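**Q** Below is the sequence, then the predicted model.
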Amino acid sequence: MDTTIKKQHHYYHHPPKHINTPLGHMLSLINVPTASNVQFLILDCPTESTLSLYLDEFINYNVSTVVRCCQPTYNSQKLISRGISVVDLPFKDGGIPPDNVIHDWLRIFQNASNTTIAVHCVAGLGRAPVLVAIALIELGMAPLDAIQFIRVKRRGSFNNAQITFLDGYKRRKQTQNQYSFRTSFGRMFGFGPKTVFQQT
């Protein structure tokens, strides 16, 4: 087993630790070793009254882009004025992303480097985790492993329809950012369809 996987194995068996901020469990940092050093921040939906708290964390975690999977609930200009791009990729609550959303999402994360991409829907348990799972699959992780990897950090993510979609998702692009996982997380940690579906 290579040193990267050993490190991941060690990290993966610790209970998820919430980010130590006023927002606490509302933020979940998903980091995977890749050539581009991109990580993802899953969160619930900011509002006008809470946006300043989220902005502080976006700056702390080097967020360059915020992807909204739901209808806007805040004015994006406050983020844009601080150099953070805001991209709207809305799709149905509890649903799966259509092809145009997937296409735009792949373009966003595959062009990113040394940064954090924040993704949110309303509760941060369905649409946002689905997009992050797609990114992990594109980077070489097995679909069910990607689901469990996210659930370790954000419990309750995904419904059965989203799990079924991700389980059948086929990697669309081969990029220089793709990380080769030499050992399946599923084999290492005993993940499988039964484990994943039981949590929904």
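**A** Good, I have the coordinates.
**Q** contacts and neighbour counts: CA atoms only from here.
**A** Will do.
**Q** Mind telling me what element the one residue sitting closest to the centre of the chain is part of?
**A** The centroid of the chain falls nearest to residue 132 when counting by C-alpha atoms, centre = their mean (2.9 Å). Counting by DSSP states H and E, the element that carries residue 132 is helix 127-138.
**Q** list the helices and strands that helix packs on?
**A** Packing contacts for helix 127-138, counted by 3 or more C-alpha pairs under 8 Å, 6 or more residues apart in numbering; DSSP states H and E, involve strand 39-43, helix 99-110, strand 116-120, helix 143-153, helix 160-167.
**Q** Run through who's touching the next helix-or-strand element following the first one.
**A** Next along the chain after strand 39-43, taking DSSP H and E as the criterion, comes helix 51-60. The set of residues that contact helix 51-60 without belonging to it, under C-alpha atoms under 8 Å, 6 or more residues apart in numbering, is 22-23, 46, 64, 74, 79, 118.
**Q** hold the first one in mind and look at this next one:
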Amino acid sequence: MSAYYTSSAAAGPRKPLGKSSPLANSFSLIEYDRDLRFLIMDCPTNNTIALYLKEFARLNVTDVVRVCEPTYLRERLETHGVRVHDLPFKDGDVPPASVLKQWLELVNERLCDAVSESAAQPVPKTIAVHCVAGLGRAPVLVAVALIEKGMDPLDSIEHVRHKRRGAFNNRQITYLADQYKRTAASKHAKVRASPLNSTASPHASASPAGSGSAVPAIAPKSFFRKMFGSSH
């Protein structure tokens, strides 16, 4: 996996989600590199899936990863060329190793697909990810992908939170900031500085704080208040 994050400015032209779309406030696009991006969204249903399919076509969505129980027929997407991947885990929790493995394999596979294509696509491939509200489990997987690419964990939290207001609970923040470890392949990759971590992060150091609860090396309440406006 390439080990750096590319800003939207460097990623070439983008086809934005139309503001007139009824889903404009439900979708959050996260840039990954010039050939791939992520779409965090809430959960479609059989009654609303037609609206999602319309936007999937605009945004070049190749895959949908659902981490919650199914609420629509996968055939509705697959007949339109969109692959559906079921990687469920518990609401409010962090992803188990089996889910992480399948998630990162999918990201790598789509990156390889992009490299193997002879001509750059005018719109990058997009992997859509959703849980129920798109505020916990789905954002965690996207943040993991950014960390694997070389982004500082706290920068990945802030970046996703900036795009998806209200994302992550305390447990998920602690997991991403202090517990998740990059894979060996990413550790040995050449990491290039991103616009979000080109200078030392004020939160970069981390240490355990009290009774087994690991948090960044500043007071927990002030950390959450500074980053997210409350201590959750």
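**A** Now that the structure is in, tell me what you want to look at. Note that the coordinates shown come from a computational prediction; the quantities given were computed from them, not determined experimentally.
**Q** Take the helices and strands packed on helix 127-138 of the first structure and write them to a markdown table, including mean neighbour count and distance to residue 60 of the first structure.
**A** Shown next, in a markdown table, are those (neighbours: other C-alpha atoms under 10 Å; distance: least, C-alpha to C-alpha, whole Å):
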| stretch | mean neighbour count | distance to residue 60 of the first structure |
| --- | --- | --- |
| strand 39-43 | 24 | 12 |
| helix 99-110 | 15 | 19 |
| strand 116-120 | 25 | 10 |
| helix 143-153 | 22 | 19 |
| helix 160-167 | 17 | 31 |
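**Q** and residue 50 of the first structure, which of these is closest to it?
**A** Nearest to residue 50 of the first structure among these is strand 39-43 (12.4 Å), distances taken as C-alpha to C-alpha.
**Q** Pull up the aligned stretch in the second structure for the closest one.
**A** Aligning strand 39-43 of the first structure against the second structure (TM-score structural alignment) gives residues 37-41.
**Q** Give me the mean deviation of that stretch from the first structure.
**A** Stretch 37-41 of the second structure, aligned to the first structure and superposed, deviates on average by 0.2 Å (mean C-alpha distance after the TM-score superposition for the first structure).
**Q** one step back: now do the helix holding residue 132 of the first structure: which range of the second structure does it align onto?
**A** Under TM-score structural alignment, the counterpart of helix 127-138 of the first structure in the second structure spans residues 137-148.
**Q** Going by neighbour count, list what's buried in stretch 75-89 of the second structure.
**A** 77, 82-85, 87-89 (16 or more other C-alpha atoms under 10 Å).
**Q** which bit of the first structure covers that stretch?
**A** Stretch 75-89 of the second structure corresponds to residues 77-91 in the first structure, going by TM-score structural alignment.
**Q** count of neighbours near residue 132 of the second structure?
**A** 19 (other C-alpha atoms under 10 Å).
**Q** How about it, nearest residue that isn't a chain neighbour?
**A** The shortest distance from residue 132 of the second structure to any non-neighbouring residue, by C-alpha to C-alpha, 6 or more residues apart in numbering, is to residue 43 (4.9 Å).
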